[in-house]
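J.: fold the following for me, if possible:
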Amino acid sequence: MQKFIRLTGVAAPLALANIDTDMIIPATYMKALTREGLGKHLFQALRYAEDGCERAEFILNRPPCRDATILIGERNFGCGSSREHAVWALADFGIRCIIAPSFGDIFANNARKNGLLLIRLPAETCARLRGEAARTQFAPMTVDLAERQISLSSGEKIGFSVDPHDRRVLMEGLDDIARTLRYAGAIAAFEAALS
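T.: As a prediction, the model looks like this:
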């Protein structure tokens, strides 16, 4: 898993509440056994018309948000079914951080396991950040997990809190297997003692 310490990138505003995992990646595209290629189907119904053409008005179809690495959402982002493919699709598109007032619980757990930083901020702050992104013509923002702050192009800094365990796992780039393997010596010693 890629370490997350500091990220500077375009932040795309997405002011839709209750985005569920089926909206993030429809079940039709969950047949893949790998994570690669899912990003092209991210927000399929919002990004593409029935004929497969891009919807010009959708934020991720507009430059420079085509290259967004940060998404500023609304409340209850990632609600719905347990679908790890949703996190994979976001990551494959290039999204590494989502800022929103709240997240679906299972989605949040899947995000941490896959290196996607979720930042919870009050709804008013998220609305202000979405407005700031649009006003500055999507000037890059910086998310610093080490310092726990977001830096805007204006120079303003907004602090945030994150679960200490999640912060450590993301900063060290440890998925569940890597975290377990840190104790390989102790596990081997325990097994040896049983023999």
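J.: going forward, measure contacts between C-alpha atoms and count neighbours the same way
T.: Will do.
J.: which of the residues in the helix ranked longest in the chain are buried?
T.: Ordering each helix of the chain by length in residues (DSSP state H) puts helix 123-135 first. By neighbour count on 16 or more other Cα atoms under 10 Å, the buried set for helix 123-135 is 126, 127, 129, 130, 132, 133.
J.: can you check stretch 74-93 too?
T.: So stretch 74-93, judged by 16+ other Cα under 10 Å, has buried residues 74-80, 82-93.
J.: and it, how far out from the chain middle?
T.: Here stretch 74-93 shows a centroid-to-chain-centroid distance of 8 Å under the convention Cα atoms, centre = their mean, to the nearest Å.
J.: I have a second one here; can you model it like the first so I can compare?
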Amino acid sequence: MKAFIRETSTVAVVPIVNCDTDQIIPGRFLKADRAQGYGQFLFHDIRRDADGTLDPAFALNRPDAAAATILLVGDNFGCGSSREGAVYALVDHGIRALIAPGFGDIFYNNALKNGLVPVRLPAPVCDALAAHLAAHPQDPVTVDLEAGQVTLPGDLGAHPITIEPFARDCILRGLDEIELTLTHLDQIEAFEAARIAANPWLGR
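T.: All right, here's what the predicted structure looks like:
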């Protein structure tokens, strides 16, 4: 996965409370080959009108949202099913970090395993950020995982990012759990060689 040190970006606001994984990516798209990118399915149904055309009022459909790599989302974002495809859709769309008062537990852990940084901030801070961005949509936010803080625009200040140390280290290094295991490949191969040398019947 792609390493995350810090990200400075404008922010798209998707203020849906209890936005579930089926809203993030409808289940019918999970049969698609991810090699083609799941980003095209992100918020597929809720960003469109009844006739299938893109709703210009939806945050990600606005021209100024095209470069945003950070989303401010509603509380309990990513609730519902355990589908990892919801995280794939966000990552493939180019989203690097999410800010919310809270996330669905399984979604939160799936995000960490795929290098998507979920930042929990108190609800009043998220509300203040949403109000600020409504008036100043081009003001950037910086999510600095190395420094362990998110810096908000205006007078909203800096706030700590709390992520479990193992997950933080993996994201900073750009390693998923398989890639982390492979960093120890020399030791693994040496152990296996010694084990077979001591027990030759294992290699038969």
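J.: TM-score for the pair, please.
T.: In this superposition the chains share a TM-score of 0.93, using TM-score structural alignment, normalised by the length of structure 1; 195 aligned residues with a Cα RMSD of 1.5 Å.
J.: if we can go back for a sec, how much does whichever helix or strand comes after the longest helix of structure 1 stray from structure 2?
T.: The element immediately downstream of helix 123-135 of structure 1 (helix or strand, assigned by DSSP states H and E) is strand 141-144. Superposed on structure 2, strand 141-144 of structure 1 shows a mean distance of 1.0 Å to its aligned residues (mean Cα distance after the TM-score superposition for structure 1).
J.: do you know how far residue 134 of structure 1 is from residue 14 of structure 1?
T.: Applying Cα to Cα, to the nearest Å, the value for residue 134 of structure 1 to residue 14 of structure 1 is 11 Å.
J.: ok, back up a step: which one of the buried residues of helix 123-135 of structure 1 is nearest to residue 185 of structure 1?
T.: The shortest approach to residue 185 of structure 1 among these belongs to residue 126, at 44.5 Å (Cα to Cα).
J.: from residue 6 of structure 1, how far out is that closest one?
T.: 19 Å.
J.: check residue 143 of structure 1 too.
T.: Taken as Cα to Cα, the span from residue 143 of structure 1 to residue 6 of structure 1 is 6 Å.
J.: between the two, who's got more neighbours?
T.: residue 143 (26 against 15; other Cα atoms under 10 Å).
J.: residue contacts, that one?
T.: Going by Cα atoms under 8 Å, 6 or more residues apart in numbering, residue 143 of structure 1 touches 6, 7, 8, 149, 150, 151.
J.: that one - nearest residue in space that isn't next to it in sequence?
T.: residue 150 (4.5 Å; Cα to Cα, 6 or more residues apart in numbering).
J.: SS state for that neighbour?
T.: Classification of residue 150 of structure 1 by DSSP: H, G, I helix; E, B strand; the rest coil places it in strand.
J.: redo the buried residues of helix 123-135 of structure 1 as JSON lines? Include distance to residue 111 of structure 1.
T.: Formatted as JSON lines, those follow (distance: Cα to Cα, whole Å):
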{"residue": "126", "distance to residue 111 of structure 1": "19"}
{"residue": "127", "distance to residue 111 of structure 1": "22"}
{"residue": "129", "distance to residue 111 of structure 1": "21"}
{"residue": "130", "distance to residue 111 of structure 1": "21"}
{"residue": "132", "distance to residue 111 of structure 1": "25"}
{"residue": "133", "distance to residue 111 of structure 1": "23"}
